[in-house]
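Student: Fold the following.
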Amino acid sequence: MAVALRQVMNMRHSAQAGKVLRGGAWSFAGYGAQTALRFISRIVLAKLLISAAPLGTVAVVTTILMGLEMISDLGINVNIVQHRDGADARFLGTAFSVQVLRSGALYLLASAMAFPIAWIYHDPQLAPLLLFGAAAVLFRGFVNPGLAVLTREVALRRPTIVAIISEAAGFIVTVAWALKQPSAWALVAGSVATAAAFAIASQFAAARARFSWDSTVARGIVQFGGWIILSTGTYFLSSRGEVLMLKGSVPDVEFGCFAFATMLVTTPVSAVIQLGSQVLLPMLAGWIREDKATALRQFRRVKWAFTGLGVCVAWGAILIGPPFVALLHLNKSYAGLGWMVQFLGFRAAFDIFAIPAGSALLASGASLYSAFANSVRLVVLIAGLWLMVHVLGLGLPGAMWVLMVVPFVAYSALMPGLRRHMPGTMGLEAATLLTFIAGGAAAAGLALALGGMWTTVRG
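Tutor: Below you'll find the model as predicted:
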């Protein structure tokens, strides 16, 4: 930890430190506001619901819609950030056209899948919720790609304001709907309102991209997006696919509690993930374009910073998670929420730790390695959940151990790519990994000593 803090302090001497710090400040401020709004709206709904089961239904709807987007993600924003001609009007216009065509196709696909999915899960409520929620996918296709140019320049003030405005719109709709009729519809309606507000506000926050078509640019976007599709698709299935796999395999109330625990953990952690995509990725891409030596030096500092952040998140989830859950005073259907937050929080902490490695490969244009790592992660997840839940019959507690293991496997699969594209970093990765593991083990040991660690699982 001392090394991590020293590396963070050394960032003051970087020529671009001011730009990074300003971008990071806006990113954290924006996601702080969004996190607060999401937390409040979800907690209001959780307290109004008689049972946690509807939250599981929302998780399935959200996961399916997010999955459709991720398994068809061409990485358009990433391409704008890292491509040398990413800010060119012709590039942006073609990217916008591709983006809208993709969102329209996804909307039609989601609508067509609604009733078959409701039949598969024996849940009639899923069909109308999916039909309604699919509108969010369509709206996101009309987001102005000019926002990605601002991200490329690490000028995050206006993108952050747009995000806050859209989240506030979704918050108002969710809370108003929940107060009138607490149900899964409240969260789905909030998601649709957020997407619509973001698409509209984005048109006024950056120079508008005009629809155009350049076959060479379009072909390049699709070629770049080929590995991105595999990478994001497999990442989605391996990081959120457990929702689809566990639905129906565990009791609905327990599954709803698991979905709520996932939301509690991912909502604040998404701020750090956004920091990686909005600040770290464009900065690394710029450093790599300019000078490999500079990129390597800055990568070392960033790696220690994210290691320290990951350890802090692990400590927070393991030690503070259960007391925080107790303060919510939720009904008995949320009885297992505390230990679920501990498990999922530790997994999220490791995902934070691994952000620099994945970002460095994307910034180098080497999306192949992320695709491979996520494919490995998916295979381990499917095999592990099948073994723990269906063969050994260990239920959700057994599944949680699988969810903790798979990020380590995926991270290990990134190492060949990092060795090739960021040579000289293997010693750094080993040192930071040992630091993270030691930090997490210390938190778990302290929690065990205090008598509050995973008592439900042991029982």
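
Student: From here on, just use CA atoms for contacts and neighbour counts.
Tutor: Noted.

Student: Can you give me the neighbour number for residue 398?
Tutor: By the measure other CA atoms under 10 Å, the count of residues near residue 398 is 17.

Student: I misspoke; the intended subject was residue 105.
Tutor: Using other CA under 10 Å: residue 105 sits among 12 other residues.

Student: contacts for the host helix or strand of residue 63?
Tutor: For residue 63, the enclosing helix or strand under DSSP states H and E is helix 53-70. With contact meaning CA atoms under 8 Å, 6 or more residues apart in numbering, helix 53-70 is reached by 46, 106, 110, 126, 129-130, 133-134, 137, 183-184, 187-188, 229, 232-233, 236-237, 240-241, 243-244, 247, 252-260.

Student: Next, the second sequence, to be compared with the first:
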Amino acid sequence: MVIVNTIRTGVALLSDIGINQNIVSNPKGDTPDFLDTAWTLQVIRGVFLGTVCFLLSSAAAQFFRAPELRYILPVAAMFFLFGGFFSTGHSLLQKRMEIKRLSYFEIGDATLSLVVHVVLALITPTIWALILGSAIMAAFSMLLSFQMVPGLRHRVLIHRESARELIHFGKWILFSSLIWFASMNFDRLYLAREIPLALLGVFGIARTLADTVTQVAGRGGSLLIFPMVSAMQADGADVRRRLRQSRRTLLLLAAPGLALFLSLSDLVIRLLYDHRYQEAGVLLPILLLGVWFAILSTVNESILLGLRKPATTAFANLAKLLVYIVGVPIAFHAYGIVGAVAFFSLGEVAKYATLWIIGRRQHVGFIRDDVLLTGLFLLAAVLFREVAHVIGLTGTIAELFPWVRLPGALS
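Tutor: Next up is the predicted model:
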């Protein structure tokens, strides 16, 4: 499933023109012509991507040495077909910052997804429970999307001026998305050919738990900061002045929460998974260190995107990708998967540094705040771990990062 999701994401980003970002940031994003044009382009894209996913099935099965992909990927192609017809109501609510209404729909969708996947897993405890569950939910989410904004309906339309603006802004989103995919999935693509699938699954567990935290921060950035900055229609210095306190508050909430998760990460693995997956407890703390810098980067990306600077994300992800390409193979062959994972976190640091350099030129740098907040995060993690150790829940902080076991820690 790690491989399927990687292919699914990669194919989706082949033609990403940032329809959601366009609707939120463009002053004309809520006009009927603009919305219909965006929806029409999205439909075309969905049909195209579904076809590509179907045609890739045999080649992917051969490349990853997983014959079952020949049968799985054609079904996964339905994700794109249903996604292509998804209403623009979600983006419109985001633009209007109707977070409460948007959250109701998303909570309902997530709850049903949980029920569907659990029922299918009880019926068939195989990968088909995940594949069919995702396909069913893609269809339901598509239908639900048309109920988000009462009266919103779409027609097939290509309005020239709207299409021109979508593509002009979207060309940087496309480039950024391709670089983002390479940087976000380099680990899965590289490790899928270097380690057994069972160990890849262990890594997938640790990566999924770490990504969950990043996605929560991403939600805050995309639903609050990005539309807020877009609506300001101000320059960087003014945005920095008006947004500094809100940004600081958001990160002050995130720091202790992530620190607590980091301090108890090996305990979380022990509670959630049986003995076959306990090695994920070695990987998760290392990934969570990188997650902190990913959260900082997500907030900064949202600000720069609100200033209509989509190219900055591409450059930042390119810096992260270069760290991966150069460092991960060397670290993997020297220290195994633990060394590779350490470089995955180091890549997040490189991305943050790139965004800070670009942000400073746009007068939206927050380096002093970030240094203090990083110190707070690390201190909180150590304190939480010591308290957990004293009351008998976990081992010491040294046991959370068993660096002396790096060579051959996981094989």
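
Student: circling back to that earlier point, immediately after the helix holding residue 63 of the first structure, which helix or strand?
Tutor: That would be, after helix 53-70 of the first structure and using DSSP H and E, helix 76-82.

Student: helices or strands next to that following helix in the packing?
Tutor: helix 89-120, helix 146-152, helix 215-246, helix 281-290 (3 or more CA pairs under 8 Å, 6 or more residues apart in numbering; DSSP states H and E).

Student: list the contacts for the equivalent of residue 158 of the first structure over in the second structure?
Tutor: Correspondence of residue 158 of the first structure to the second structure, assessed by TM-score structural alignment: residue 101. By CA under 8 Å, 6+ apart, the contact list for residue 101 of the second structure reads 93, 148.

Student: Quick check: which element contains residue 101 of the second structure?
Tutor: helix 99-123.

Student: Does residue 66 of the second structure belong to a helix, a strand or coil?
Tutor: coil (DSSP: H, G, I helix; E, B strand; the rest coil).

Student: Just give the closest residue to residue 4 of the first structure, not the sequence neighbours.
Tutor: In space, and not counting its chain neighbours, residue 4 of the first structure is closest to residue 304: 4.4 Å by CA to CA, 6 or more residues apart in numbering.

Student: which residues does that neighbour contact?
Tutor: Going by CA under 8 Å, 6+ apart, the list of residues near residue 304 of the first structure reads 3, 4, 5, 7, 8, 432.

Student: That one maps to what in the second structure?
Tutor: Going residue by residue (TM-score structural alignment), residue 304 of the first structure aligns to residue 248.

Student: do you know how far its match is from residue 215 of the second structure?
Tutor: Look at residue 248 of the second structure and residue 215 of the second structure: by CA to CA, to the nearest Å, they are 19 Å apart.

Student: ok, now residue 8 of the second structure?
Tutor: 18 Å.

Student: neighbour count winner among these two?
Tutor: Neighbours were counted for residue 8 of the second structure and for residue 215 using other CA under 10 Å; residue 8 has more, 19 against 15.

Student: What's the match for that one in the first structure?
Tutor: That one, residue 8 of the second structure, aligns with residue 65 by TM-score structural alignment.

Student: ok, back up a step: the helix holding residue 63 of the first structure vs helix 89-120, what angle?
Tutor: Per axes from the mean of the first three to the mean of the last three CA atoms, to 10 degrees, the angle that helix 53-70 of the first structure makes with helix 89-120 is 140 degrees.

Student: And the helix holding residue 101 of the second structure, what's buried?
Tutor: 102, 105, 106, 109, 113, 116, 117, 118, 120, 121 (16 or more other CA atoms under 10 Å).

Student: Over to stretch 383-397 of the second structure?
Tutor: 384, 385, 386, 388, 389, 394, 395, 396, 397.

Student: thinking again about what came up before, from the contacts of residue 304 of the first structure, which would you call buried?
Tutor: Buried members of these, counted by 16+ other CA under 10 Å: 4, 7, 8, 432.

Student: Please flag which of these sit within helices.
Tutor: Counting by DSSP state H, these place 4, 7, 8, 432 in helices.

Student: and the residues you listed, which two are the farthest apart?
Tutor: Across these, the longest distance by CA to CA is 13.8 Å; it joins 8 and 432.

Student: got a list of what residue 128 of the first structure touches?
Tutor: So residue 128 of the first structure contacts residue 114 (CA under 8 Å, 6+ apart).

Student: how close does it get to residue 115 of the first structure?
Tutor: For residue 128 of the first structure, the distance to residue 115 of the first structure - CA to CA - is 8 Å.

Student: How about residue 452 of the first structure?
Tutor: 44 Å.

Student: same check, this time on residue 240 of the first structure
Tutor: 22 Å.

Student: Also residue 58 of the first structure?
Tutor: For residue 58 of the first structure, the distance to residue 115 of the first structure - CA to CA - is 16 Å.

Student: Which one's more surrounded, these two?
Tutor: Using other CA under 10 Å as the criterion, residue 58 of the first structure and residue 115 rank with residue 58 on top: 24 against 18.

Student: Tell me which residue lies nearest the centroid of the second structure.
Tutor: Geometric centre of the second structure, nearest residue: residue 215, 5.4 Å, by CA atoms, centre = their mean.

Student: And that residue? What does it align with in the first structure?
Tutor: So, by TM-score structural alignment, residue 215 of the second structure is matched to residue 270.

Student: Superposed on the second structure, what's the mean shift for the helix or strand encompassing its match?
Tutor: Under the criterion of DSSP H and E, residue 270 of the first structure resides in helix 252-275. Compared with the second structure after fitting, helix 252-275 of the first structure deviates on average by 1.8 Å (mean CA distance after the TM-score superposition for the first structure).

Student: what about that helix, distance to the chain center?
Tutor: Offset of helix 252-275 of the first structure from its chain centre (CA atoms, centre = their mean, to the nearest Å): 10 Å.

Student: In this structure residue 93 of the first structure contacts residue 215, no?
Tutor: No: counting by CA atoms under 8 Å, residue 93 of the first structure does not reach residue 215; the two are 11.6 Å apart.

Student: more neighbours, those two?
Tutor: Shown here are residue 93 of the first structure and residue 215; by other CA under 10 Å, residue 93 has more neighbours (23 against 10).

Student: Tell me how far the more buried one lies from residue 345 of the first structure.
Tutor: From residue 93 of the first structure to residue 345 of the first structure the distance is 40 Å (CA to CA).
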